[in-house]
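1. Need coordinates for the below:
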Amino acid sequence: MTRTTRALQCSATLVAAGLLLTACGSSGGSGGSSGQNAQSTSFTGRGPITYVAGKDTTGTIQTIIDRWNKLHPKEKVTFIQLPTDADSQRQQMIQNAETKSDAYTVLSLDVVWTSEFAAHQWIDRLPDNAFPLQNMLKPVVETAKYRGGLYAVPGSSDGGLLYYRSDLLKKAGITSPPATWSEMTADCAKVKKLPEAKDMSCYAGQFQKYEGLTVNFSEAVNSAGGVVTDASGKPDVDTPQAKKGLDFLVDSFKDGTIPKEAITYQEEDGRQAFQSGKLVFLRNWPYVYALAQKSPIGGKFAVAPLPGLNGTGSSSLGGHNLALSSFAKNKATALDFMKFFSSEESASYFLKNASLAPPYTNLYDDASLDKQYPYLPVLKESILHAVPRPRVVQYGDVTSAIEKEAYAALSGSKSSSQALKDLQADLQKLTAQ
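-> Predicted coordinates for the structure are as follows:
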């Protein structure tokens, strides 16, 4: 992956339980400071554009694009699908920006990339009044901002959920999902005594060395009372609390709570394992719900908040924002398409057909929707109490450091203590630049 290294003067603030929110202006090669404003951007030009996102595993995005294309035959949108893993998506988007190519128009950014792309002037600042931000969940809207400016519009949000085999828990005499890690392992032991569950594994998340590991590591640390950065914005992962979180994952691999093959799992691997009856519990995003309902375990599972050390855990804040490439053509068309794609009507469609988390508050508060999609109240709480990952200009280097050290601990090449000590040193260097 291309890593952009620059001398940066960092100014950090914190949100939600102490993770680094914003960081740095850039200097040199790719664009200078972020003094750009929406008034200086010329949203002109109409004609064909592209929408760039990770591979659509839900099969719903093209439907929305087709609706747009039918209404705007002279301003058609072409869907460019990138790989499923976030690291590869980010790499290809950065490569496109560094060459100032106009091949990419509207970008679907992981929420944590907004600051990085804005600081490097790879995306345009947007007019605040162009989108109904007042109708969206506040934590979701904040992910679209950088230094007080709007550089993206929320397309979807995301909060981690605990999927569990409700049919098997009920048969084992368990009346409610686990709230703690110890309760989860105890529930697994009971379920595995059932003849139909003897060959099942207990739990999995996303543990391959990619962005999903940063998410799962951060959730474990936060759910054990630790933080990735302290109240002053400095890295603070070499702590007893962070060690308890990482030890939960490490020990779970050692004792078989997490199956050995889960070290290779990304989101889709875990989903398929859960749907095929290999797992009792799965940590994943809400998109899994609709797909699992169409699988052999449809009607046999439910969702709950993520468990933690002493009670309900904390999700990492996920989701995707729509941003406009600074190098794109036909920006008037692009802005209109962003309004269309991020509208409440589109969000409702994605909720109903792909169980994607909507950014709009009232979709969570609709009793009829809650009845139809019983995971919505759990998802709303997950998002409102989620902890953002570090939103920094050098995010690629930060997440790479987290992935490297977390993976070393999970794979057994380092102790948890050494991995956290080394990660602390790496993050101190990166956030001091």
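2. CA only for contacts and neighbour counts going forward, please
-> OK.
3. For the residue lying closest to F248 once chain neighbours are set aside, the count of nearby residues, please.
-> Nearest non-adjacent residue to F248, counting by C-alpha to C-alpha, 6 or more residues apart in numbering: A220, 7.5 Å away. For A220, the neighbour count with other C-alpha atoms under 10 Å is 30.
4. what about A220, which helix or strand?
-> Counting by DSSP states H and E, the element that carries A220 is helix 211-223.
5. now for that helix, which elements pack on it?
-> The contact analysis (3 or more C-alpha pairs under 8 Å, 6 or more residues apart in numbering; DSSP states H and E) places helix 211-223 against helix 240-255, helix 395-410.
6. Which residues does the last one contact?
-> If I follow you right, that is helix 395-410. With contacts defined as C-alpha atoms under 8 Å, 6 or more residues apart in numbering, helix 395-410 is touched by 3, 112-113, 116, 207-211, 213-214, 217, 246, 249-250, 253, 263, 390, 414-416, 419-420, 422-423, 426-427, 430.
7. buried subset of these?
-> Among the contacts of helix 395-410, those buried by neighbour count (16 or more other C-alpha atoms under 10 Å) are 112-113, 116, 207-211, 213-214, 217, 246, 249-250, 253, 263, 390, 414-416, 419-420, 422-423, 426-427, 430.
8. And this one, please, so the two structures can be compared:
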Amino acid sequence: MMQRRRDRRLVGLALAATAAITLTACSASDSGTSAPAEEAELEGRGPIQYVSSPDASGAAQATIDAWNADHPDEQVTWVELPLDADQQRQQMVQNAQVEGDAYSVLNLDVVWTSEFAANRWITALPEDALPVDEFVPATVEAASYRDTLYGAPYYTDGALLYSRTDLLAAAGVTEPPRTWAEMQSACDAVLALPDAAGMSCYAGQFDKNEGLTVNFSEAVASAGGSLFDAEGQPTVDTPEARAALDFLVNGFASGMIPRDAITFQEEQGRQAFQEGGLVFHRNWPYIYKSLSADDGSSAVAGKFGVSAIPGENGPGVSTLGGRNIAISSFAENKATAVDFIAFFTSREQEEARLALSSRAPVIPEFFEDPTVTTTYPYLPTLLTSLENAQPRPKVVAYGATTAAIQDEIYAALTGDKDPETALADLQDALTAIVNG
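-> The predicted structure follows:
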């Protein structure tokens, strides 16, 4: 029975990812680039570099240390990039454009994989390098370009709504909000409590970086819209996108979203919720570990819960998140890199990292294993989020696409443009990018 339920869920996960294939094909054709049909030769053994953002949990470093202990002649050195996702991508792109060999194994946001593959900045993986049939199908799709695997799924992500269940209960709110209006109503009840003095209602990630693209994409999808249609044409000057942007703009204007949230990336939002400043917070699963800490560092340990993000008229739609591990086309010692990636994404290491970081694994059995979900009760909720998740635009010109979204949506949130103008300008900008 559990296997049949899992199979049905995996079908849903696969469908969530395949919606972006048309965008990939259109953009690749427009750019004039194409990925090699066959795997490049993966030769050479020796030291390699793992290139990634910081990992405060220490989970990735523990995996590297385990590898290094058994491979004295094939040591892995961590090259740490900035925490900001856009800066990470920029540095990786710059290294690829000069064909630098300083980066071997790249930790890529799932949405960058198509761009890097189309530009031949990463190398296709051998067909037998990974047990892909054991992974969540959506993660394999997100790691592929033109039916070829270019990355190894590292962890997967869907948005979760973290809520102060202790204060909600005190205010008589017994169910998590399913809609934006219900979230506002719940906040009104909680913020009237003396114990909620100085708190704000809600925050996501609204700084002018990739997090803003994610949060806007989710809001549009949660209002019944999309950023692009099935033919790869932008659809942001629509009533659905307007409803989504109005929700965010009005949230800042009314104080539902605190003013300082305009600077929030993931960590700033996590800190605000963890310190007791927010009733609700949209973030990824990785913060669960920090929020639950019982060493005095979390003011909300034992006082919060997780649920699906809300939408305009019902449960919201998460953006499909996560990371892939890929090999730079210009790296030396690619044979070592292949073996390291297989080790890094193995079941054993996935389980070890879950214990250290609460990063969501890419192996579906973890989501329903009672011995795991007892410790990580958010996993079933996350699986539901992933079943309904939608990918960001899977386009070759992703850098220009996300920059345009950030420019216009940030201008609306800060009051530099009214929502109608911002969406019209965004429609024009994305149309120009898509049509070259």
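9. Return the distance of the helix holding A220 of structure 1 from the chain's centre.
-> 11 Å (C-alpha atoms, centre = their mean, to the nearest Å).
10. cool, and stretch 124-139 of structure 2?
-> Worked out by C-alpha atoms, centre = their mean, stretch 124-139 of structure 2 lies 19 Å from the chain centre.
11. what about it, how long is it end to end?
-> 16 Å (C-alpha to C-alpha, to the nearest Å).
12. Could you pull out the buried residues of it?
-> Quick answer for stretch 124-139 of structure 2 (16+ other C-alpha under 10 Å): A124, L125, P126, L130, V132, F135, V136, P137, A138, T139.
13. Including secondary structure, could these go into JSON lines?
-> Shown next, in JSON lines, are the buried residues of stretch 124-139 of structure 2 (DSSP: H, G, I helix; E, B strand; the rest coil):
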{"residue": "A124", "secondary structure": "coil"}
{"residue": "L125", "secondary structure": "coil"}
{"residue": "P126", "secondary structure": "coil"}
{"residue": "L130", "secondary structure": "coil"}
{"residue": "V132", "secondary structure": "helix"}
{"residue": "F135", "secondary structure": "coil"}
{"residue": "V136", "secondary structure": "coil"}
{"residue": "P137", "secondary structure": "helix"}
{"residue": "A138", "secondary structure": "helix"}
{"residue": "T139", "secondary structure": "helix"}
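14. Name the nearest of the residues you listed relative to R6 of structure 2.
-> For the buried residues of stretch 124-139 of structure 2, the closest approach to R6 of structure 2 (C-alpha to C-alpha) belongs to V136, at 10.1 Å.
15. residues touching that closest one, list them.
-> So V136 of structure 2 contacts L10, L13, A14, V362, I363, P364 (C-alpha under 8 Å, 6+ apart).
16. corresponding residues in structure 2 for stretch 234-245 of structure 1?
-> Using TM-score structural alignment, stretch 234-245 of structure 1 corresponds to residues 233-244 of structure 2.
17. Give me the contacts around the matching stretch.
-> 216, 219-220, 222-229, 312, 419-420, 423-424, 426-427, 430-431, 434.
18. Number of residues surrounding S42 of structure 1?
-> S42 of structure 1 has 11 nearby residues by other C-alpha under 10 Å.
19. Skip the chain neighbours and tell me the closest residue to the spatially most central residue of structure 2.
-> By C-alpha atoms, centre = their mean, the mean C-alpha position of structure 2 lies nearest to G321, the distance being 2.6 Å. Of all residues not flanking G321 of structure 2 in the chain, D157 sits nearest, at 4.3 Å (C-alpha to C-alpha, 6+ apart).
20. Equivalent analysis for T156 of structure 2, please.
-> G322 (4.0 Å).
21. if I've got this straight, the one you found is in a strand?
-> Yes - residue state for G322 of structure 2 (three-state DSSP) corresponds to a strand.
22. Next up, the contacts around it.
-> By C-alpha under 8 Å, 6+ apart, the neighbours of G322 of structure 2 are D109, V110, Y154, Y155, T156, D157, G158.
23. That one maps to what in structure 1?
-> By TM-score structural alignment, G322 of structure 2 lines up with G319.
24. Neighbours of E43 of structure 2, how many?
-> Other residues close to E43 of structure 2 by other C-alpha under 10 Å number 12.
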